[in-house]
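Visitor: show me the folded form of this:
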Amino acid sequence: MSQRISFEFFPPKTADGLQKLLGVQQQLLARNPMFFSCTYGAGGSTRDNTLRTIDALREHHPDTAPHLSCIGQTRDELRGLLDHYRDQGVRRLVVLRGDLPSGMGYAQSELRFADDLVRLVREHSGEHFEMEVAAYPEMHPQARSFDDDIAHFKRKIDAGANNGLTQYFYNTDAYGFYLDALRKQGCEAPVYPGIMPILNVANLLRFSHSCGADVPRWLVSKLNDLKDDEAAVKEFGTEVVTKLCERLLAMGAPGLHFYTMNQAAPTLAILDRLGL
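Guide: As a prediction, the model looks like this:
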């Protein structure tokens, strides 16, 4: 398999949930992923669960990357986390600004942007970590302009990040235009498309609205026609996302990063149809 495949989880809240997640990991391991990653709640709110989940996942796949965000944390706290991960043998991080928890202002954070955090990681840990950073083909919802968003991604790479992982999207033109814009600015870093399987219409539309991901009108219309038939939604969703992946790989995407929602079957169905 020439394309890099990776899978993202979120930290379960219970011991039973963690055991179920390890079962999901076992199913996905058969597809020879490059790495797994585990998210980190707003302001570090899932810190302990993330640490516990990373330790458990790494028992079965050493290349498991914790998300690391700077909002709501001090430089010393971040350096402590970096030391912990280095001591545990972690070699990859997903480095993000992070979301603001309700009621928190930016003044409570010593670092405000992801490129500041990338710089801190390199200053403190040298080249120990491979760093993945966020990319937004449809523009970050808080960006002042598309050009400003492109410049911000380039700053993260210039600060020492290695690769981009995109927000999920369903429009291949957005990805192609994003890459073209980066290349025009002299940024040649690999950018891996983030892939979101379609499982539930209401959840997809609600989450997409909150994170700024566009769901095309034709797709919303078709999903709404099917929303009362769960099996039909999953079948149609698998078809749509498989074709999306096929087009992205044909465009030269270096691999795919799957937002699994802690489930194996939807992602495996797509990978089966792709022959990966």
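Visitor: from here on, just use CA atoms for contacts and neighbour counts.
Guide: OK.
Visitor: next structured bit after the lengthiest helix in the chain?
Guide: Secondary structure of the chain per DSSP state H: the longest helix is helix 230-250. Per DSSP states H and E, helix 230-250 leads on to strand 255-259 as the next helix or strand towards the C-terminus.
Visitor: tell me the angle of that next one relative to helix 230-250?
Guide: 150 degrees (axes from the mean of the first three to the mean of the last three Cα atoms, to 10 degrees).
Visitor: what's downstream of strand 255-259, the next helix or strand?
Guide: Sequence-wise, the next helix or strand downstream of strand 255-259 (DSSP H and E) is helix 265-274.
Visitor: contact partners of that following helix?
Guide: The contact list for helix 265-274, computed with Cα atoms under 8 Å, 6 or more residues apart in numbering, reads 28, 197, 199, 234, 238, 239, 241, 242, 245, 246, 258, 260.
Visitor: could you redo the last one with a cut-off of 10 Å?
Guide: Residues outside helix 265-274 that contact it (Cα atoms under 10 Å, 6 or more residues apart in numbering): 5, 7, 24, 27-28, 30-31, 195-199, 234-235, 237-243, 245-246, 249, 258-261, 275-276.
Visitor: I'd like the structure of this one too, to check against the first:
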Amino acid sequence: MTDTSTTRPGTVLEGLERRPSSFSVEFFPPRGDQGEKRLWQALRETERLDPAFVSVTYGAGGSTRERTIQTTARIRQQTGLCTMAHLAAVGHSVAELRHVLSWYAAIEVRNLLLVRGDPPGDPMGPWTAHPEGITHTEELVRLARGLGDFCIGVAAFPYGHPRSADPDADLTHLVRKIRAGADFAVSQLFFAAEDFLRLRDRLAARHCHAPLLPGVMPLTTEKVLHKASELAGVDAPPKLAGELLRYSDNPRALRAAGIDAAVRLGERLLREGVPALHFYTLNNASTTRAVVEALRLGRTMSREPAALT
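Guide: Predicted coordinates for the structure are as follows:
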């Protein structure tokens, strides 16, 4: 095991300050030996690019809790990556949430992304709080803030959370999460830079100036395009969908078109001064690397832009 304590930034905010106009990546816990191998190949490839931080997701209802904790601990101990763990409140009592937060503190994971979470099985099904749990993310933020020296992130929704009554109500929830003690926010997927920038401007108008990171997923296959629409909560704009699906019979060309679209999106966002681009990787580092290299981020800043084919 390599001692990385002298080179690894302690918190997400420190990582962003050390690497302005950088990037971060999100992974999910592996299932089975092949998934484990694929994840660690992606992590090692990502580590060479020097991201500001990496995050590990947490399944609905705590379905991947142990894998999330184990994966996060291993990344924290065996790499030089600044690591952030997700924690979802759904399905957990306050006592269970305290237990998980204590685990993270014990393994020296200081960075958390806290969310209320979707019901297991049917993300759009009825949401019912655990009888001994919490109802809103802001409660989880306060709980974590009182239990350790954590750097806390929360989720933001450019199109509004599907369960919110309207965009203003959703923005109010985001403001409450930040004022409860969150240090930064990471956005859900969106398709146009204006969708994200509009949210950033509306947040600033509420006098909330915590860093807001845009969530980006290169749309390199039809399956990924449909997944992105599902996660964003809206359909991809017809112009973008047509630009990609014209290559539906040519997977290599579709991938290149998806990477090119992500690069154009990233260029616009970086010109607008975002602190970092947060990539949803689906545990595939090669696509993220192509975008990062084309944008000359991380350790690729001194290289020529990567080919997009």
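Visitor: drop the TM-score for these two in here.
Guide: The TM-score (TM-score structural alignment, normalised by the length of structure 1) is 0.94; 274 aligned residues with a Cα RMSD of 1.6 Å.
Visitor: weed out the non-buried ones from the contacts of helix 265-274 of structure 1.
Guide: Neighbour counting with 16 or more other Cα atoms under 10 Å marks 5, 7, 24, 28, 195-199, 234, 237-243, 245, 249, 258-260 as buried within these.
Visitor: contacts only, for the counterpart of residue 61 of structure 2 in structure 1.
Guide: In structure 1, the residue equivalent to residue 61 of structure 2 is residue 43, according to TM-score structural alignment. By Cα under 10 Å, 6+ apart, the residues touching residue 43 of structure 1 are 69-73, 97-102, 104, 109.
Visitor: for residue 180 of structure 2, same thing?
Guide: 137, 138, 139, 140, 141, 142, 143, 145, 174.
Visitor: the first one - nearest residue in space that isn't next to it in sequence?
Guide: Nearest residue to residue 137 of structure 2, sequence neighbours excluded (Cα to Cα, 6 or more residues apart in numbering): residue 116, at 5.1 Å.
Visitor: how far away is that neighbour from residue 177 of structure 2?
Guide: According to Cα to Cα, to the nearest Å, residue 116 of structure 2 stands 11 Å off from residue 177 of structure 2.
Visitor: what residues are shared contacts of those two?
Guide: Shared contacts of residue 116 of structure 2 and residue 177, defined by Cα under 10 Å, 6+ apart, comprise 136, 137, 138, 139, 140, 154, 155.
Visitor: please, which helix or strand holds the third one?
Guide: Which is residue 138 of structure 2. Element membership for residue 138 of structure 2, per DSSP H and E: helix 137-145.
Visitor: quick one: average offset of that helix versus structure 1, please.
Guide: Following the fit onto structure 1, the mean deviation recorded for helix 137-145 of structure 2 is 0.9 Å by mean Cα distance after the TM-score superposition for structure 1.
Visitor: got the contact list for residue 270 of structure 2?
Guide: Counted by Cα under 10 Å, 6+ apart, residue 270 of structure 2 has contacts 21, 22, 276, 277, 295.
Visitor: next, the residue mapped onto residue 25 of structure 2 from structure 1: secondary structure please.
Guide: When structure 1 is aligned by TM-score structural alignment, residue 25 of structure 2 is paired with residue 7. Here residue 7 of structure 1 is recorded as strand under DSSP: H, G, I helix; E, B strand; the rest coil.
Visitor: wait, residue 7 of structure 1 touches residue 36, no?
Guide: Yes - counting by Cα atoms under 10 Å, residue 7 of structure 1 does reach residue 36; the two are 4.8 Å apart.
Visitor: which one is residue 127 of structure 2 nearest to, not counting chain neighbours?
Guide: Nearest residue to residue 127 of structure 2 in three dimensions, chain neighbours excluded: residue 119, at 5.9 Å (Cα to Cα, 6+ apart).
Visitor: that neighbour: which element?
Guide: Assigned by DSSP H and E, residue 119 of structure 2 falls within no helix or strand.
Visitor: hmm, residue 91 and it touching each other?
Guide: Yes - counting by Cα under 10 Å, residue 119 of structure 2 touches residue 91, with 7.8 Å between them.
Visitor: who touches both of the two?
Guide: By Cα under 10 Å, 6+ apart, the residues touching both residue 119 of structure 2 and residue 91 are 60, 61, 127, 128, 129.
Visitor: what's around the aligned residue in structure 1 for the fourth one, how many residues?
Guide: Across the two structures, residue 128 of structure 2 finds its equivalent in residue 106 of structure 1, going by TM-score structural alignment. Using other Cα atoms under 10 Å, residue 106 of structure 1 is surrounded by 11 other residues.
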